[in-house]
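# Sequence first, then the predicted structure:
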Amino acid sequence: MVLLAAMAVWRIPAGMATDPRGPVEDLAEALRRGDMETILEMVEIDAHRAEEFSGLAPERPSGLLSAETIDEGWELPGIVLGETREEGPGLTEKDALSRAVDGRRPPGIRVTTMKFGDLWSVAVRTSQRDSGWIRDWELDSPATTPHLLGSISLPHPALGPLTIGGTTFEPRDDRMALTSNGADALIGVYQVTYEHPMFEPATETVAVRPGGETTLSLEVRELKEEVTDEATEQIRRHIETCVEESTVLRPVGCVIGHDPGHYFPLRGDAVWELERMPELEFEPTASDDHNGRPRAVVTTAVPGEASVTYAYSQEPERTDTVEIVVGGYVESGEDGAPTWRP
């Protein structure tokens, strides 16, 4: 009797020695530290099998689910834990008898609210998976994983380096780069920098929420100076070639042209002379083509001038001056080089 009484006294604290809130507190602390290795281990996620962007090669196999990714350019709103409540079926007759005999709570599920600043909150579940005298509480990994992961997607293929947090993805030359896709990411707020080959790098801040998809804007800024110079040079060569080679008033495919109001046949060839190049502006814009790639729209700030000398039938020769107005857009070609298209 003395032995049985001693065992009963010992079993009561032994059965209650573990705390259903403990694993949630451990997870919250790992999140606060940005300890990716511990986080992934606690929720049993294999980072090497995570979804990745196609057409982009990460610096490391685990991509966004690497410790380096959240070492910089990533932060998490302050975590506040709420109360822990019981969830699950009511006591069975066996559970009630067991509880009456040794004072233990029956196996079940406990839920603790985890609030992330004012952005979102989740309910993290813990459970007891065994029935021994000391029953450890563990995270319910399948239920917890969606609370810790979201995804980042691309609106169109990235043509230049894409840095998310502390990881940079470089474009790779394959057909998969023609698809849009998403990659798994730990919840939190990320700094994202996109370096399009034509535009100055642009940075945006995005929040990855539990179980949600965050689509990047892949914003672009003004054209790089060397791209502006290259596009201006292409337009200059186009105008000079048209002026040198055109022998009619309305040369096909040229930005120069003269419409005197009728179509009488010329006596001989028209002779063009370039008087002044136009002054151009380049404005970044979202593309409306099927690839969704950004372009720079070309507009003419100050028209150029050209003169054309020509004659009709027996009429005397005349010279008229016309404006040169350039439009079109600049886009990145297959090799990444800028190309002006009228």
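That came through, no problem. Source: prediction; values computed, not measured.

# alpha carbons only for contacts and neighbour counts from here, please
Fine.

# All the helices of this structure, residue numbers only.
Using DSSP state H, the helices of the chain run over 2-15, 22-33, 36-42, 67-71, 93-102, 141-148, 225-245.

# list the helices and strands the fourth one packs on?
In terms of contacts (3 or more Cα pairs under 8 Å, 6 or more residues apart in numbering; DSSP states H and E), helix 67-71 is packed against helix 36-42.

# cool, and the last one?
For helix 225-245, the helices and strands in contact under the criterion 3+ Cα pairs under 8 Å, 6+ apart are strand 271-276, strand 338-341.

# again, only using 10 Å
Counting by 3 or more Cα pairs under 10 Å, 6 or more residues apart in numbering; DSSP states H and E, the packing neighbours recorded for helix 225-245 are strand 271-276, strand 279-285, strand 295-302, strand 304-310, strand 329-332, strand 338-341.

# For the residue nearest to residue 192 when sequence neighbours are not counted, the count of nearby residues, please.
The shortest distance from residue 192 to any non-neighbouring residue, by Cα to Cα, 6 or more residues apart in numbering, is to residue 164 (4.6 Å). Residue 164 has 26 neighbours, counted by other Cα atoms under 10 Å.

# Was I right to think residue 164 contacts residue 183?
No - using Cα atoms under 10 Å, residue 164 is not in contact with residue 183, being 11.1 Å away.

# can you tell me which of the helices and strands packed on helix 225-245 comes nearest to residue 233?
For residue 233, the closest of the helices and strands packed on helix 225-245 is strand 338-341, at 9.7 Å, according to Cα to Cα.

# okay, now the one to match up with it:
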Amino acid sequence: MTRKFNFSAGPAALPEAVLKQAQAELLDWHGEGLSIMEMSHRSAEYIGVAAQAEQDLRELMQIPDNYKVLFLQGGATAQFAMVPMNLLRGATSADYINTGVWSGKAIKEAQRYTQVNIAASTEGNSFTSAPAQSELVLNPEAAYLHYTTNETIGGVEFDYIPDAGDVPLVADMSSDILSAPVDVSRFGLIYAGAQKNIGPAGLTVVIVREDLIGSTLAGTPTMYDYKVHADADSMNNTPPTFGWYLAGLVFQWLKQQGGLEAIAAQNRRKAGKLYAAIDGSDFYANPVAVANRSIMNVPFTLADSRLDARFLELAEAEGLLNLKGHRSVGGMRASIYNAVPEAAVDALIDFMQRFEKEQA
């Protein structure tokens, strides 16, 4: 079997070492005579797996003790509703920064539960940048300030952590969590779908400050209450056990790479190479403001869009998969998450340069 280079935005590449370990343990986990997928989530063995995964994530991100770490279902999309349901706590409005598709979806869902103040929007420049701190119009009475740290589709990444004052800061980190160190204490809540940098689809990680939970909107479903999950160690019902186990393997792999400082250096090097190749060519272009270029998702266009189909066909033939841009923006997109090796980026750059010469 030959593994190819996967540039999918999600579900995304997983570390090959993690896949091999899961494969080796699939039928018989640690001599127990059954698969981890068949194991009761109430068993001492699985509770140990879950607890180790949480501990490893806490160490990687240096999560303070007054934060709960939850392993949930429903994807980041469910969090668009869970955040206002749990964090409004009597307030009548919340602040949101609009930088693209995913922040837009979060805004639309939040409007079902509260008044949303758009603290800033970059829709006017087609979502090709993030607003500066000085551009944010914040309400000191807001329940929280929500933003998307990295827009997967547009390839726009914040180059700073917004200052919300005394208002809790909420971040959707689905596509850049664990890509670099972050000061968790700056946030009231962080959430992320797993299928980009954490593990397989089906798992969602929530990191929430303890004082923000326990007061939900009337009528909030039991399974949408953070405190219910916190009190039950994320096992109020049967959790996505295999996804949680695989996430734990990814956390261990990250520690073996040297932690988030080391993986950040790799990510910056990979992204730097790819952006340099794009900028050094008249054939390829990236529309994002340089300061806000994502190190995880790199969109680019060809000088002649009529060549897009040919580019994708030849790229796939060379084992470079899932480079087609999102249907809402077109073009190409290379998602180069933690598990995408530098060799994949090198192979992509080599192909891009050869393709350009062939079309000259």
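That came through fine. Model, not experiment: these values are computed from the prediction.

# Tell me how they score on TM after superposing.
The TM-score (TM-score structural alignment, normalised by the length of structure 1) is 0.22; 117 aligned residues with a Cα RMSD of 6.3 Å.

# quick revisit: return the most buried member of the helices of structure 1.
helix 67-71 (a mean of 20; mean count of other Cα atoms under 10 Å).

# picking that back up, what's the closest of the helices and strands packed on helix 225-245 of structure 1 to residue 115 of structure 1?
Comparing these under Cα to Cα, the one sitting nearest is strand 279-285, at 38.8 Å.

# Mind jotting down where the strands sit in structure 2?
Counting by DSSP state E, structure 2 has strands at residues 5-6, 67-72, 93-98, 115-121, 145-148, 150-151, 156-157, 169-172, 189-193, 204-209, 284-285, 297-302, 320-321, 332-335.

# Using a markdown table, lay out the ones you listed together with distance to residue 51 of structure 2 and mean neighbour count.
As requested, those are exported to a markdown table (distance: least, Cα to Cα, whole Å; neighbours: other Cα atoms under 10 Å):
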| stretch | distance to residue 51 of structure 2 | mean neighbour count |
| --- | --- | --- |
| strand 5-6 | 30 | 22 |
| strand 67-72 | 10 | 23 |
| strand 93-98 | 33 | 26 |
| strand 115-121 | 37 | 19 |
| strand 145-148 | 28 | 28 |
| strand 150-151 | 28 | 28 |
| strand 156-157 | 31 | 28 |
| strand 169-172 | 24 | 24 |
| strand 189-193 | 19 | 25 |
| strand 204-209 | 14 | 23 |
| strand 284-285 | 45 | 18 |
| strand 297-302 | 31 | 24 |
| strand 320-321 | 35 | 20 |
| strand 332-335 | 30 | 26 |
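
# Any figure for the gap between residue 27 of structure 1 and residue 120 of structure 1?
17 Å (Cα to Cα, to the nearest Å).

# Return the most buried member of the helices and strands packed on helix 225-245 of structure 1.
strand 329-332 (a mean of 22).

# which secondary structure elements does that one contact?
For strand 329-332 of structure 1, the elements it packs on are helix 225-245, strand 279-285, strand 295-302, strand 338-341, judged by 3+ Cα pairs under 10 Å, 6+ apart.

# These: which one's closest to residue 7 of structure 1?
Of all those, strand 279-285 sits nearest to residue 7 of structure 1, with 76.7 Å by Cα to Cα.

# Run through the neighbouring helices and strands of the closest one.
Secondary-structure packing of strand 279-285 of structure 1 (3+ Cα pairs under 10 Å, 6+ apart): helix 225-245, strand 295-302, strand 329-332.

# surely residue 58 of structure 1 meets residue 171?
Yes - Residue 58 of structure 1 lies in contact with residue 171 (Cα under 10 Å); the separation is 9.0 Å.

# on that earlier part again, and the residue nearest to residue 192 of structure 1, how far from residue 305 of structure 1?
Residue 164 of structure 1 sits at a distance of 48 Å from residue 305 of structure 1 (criterion: Cα to Cα).

# Now do the same contact list for residue 23 of structure 2.
residue 17 (Cα atoms under 10 Å, 6 or more residues apart in numbering).

# out of the helices and strands packed on strand 329-332 of structure 1, nearest to residue 84 of structure 1?
Comparing these against residue 84 of structure 1 with Cα to Cα, the closest turns out to be strand 279-285 (50.7 Å).

# Now do that closest one against strand 295-302, angle only.
150 degrees (axes from the mean of the first three to the mean of the last three Cα atoms, to 10 degrees).

# Strand 279-285 of structure 1 relative to strand 304-310, how many degrees between them?
Counting by the same axes, to 10 degrees, strand 279-285 of structure 1 lies at 120 degrees to strand 304-310.

# could you check the angle helix 225-245 makes with strand 279-285 of structure 1?
130 degrees.

# As a check, name the ranges of all helices in the stretch 201-350 of structure 2.
Listed from the start of the chain, the stretch 201-350 of structure 2 has helices (DSSP state H, counting those that start in this stretch) covering 226-231, 241-256, 259-279, 308-317, 342-359.
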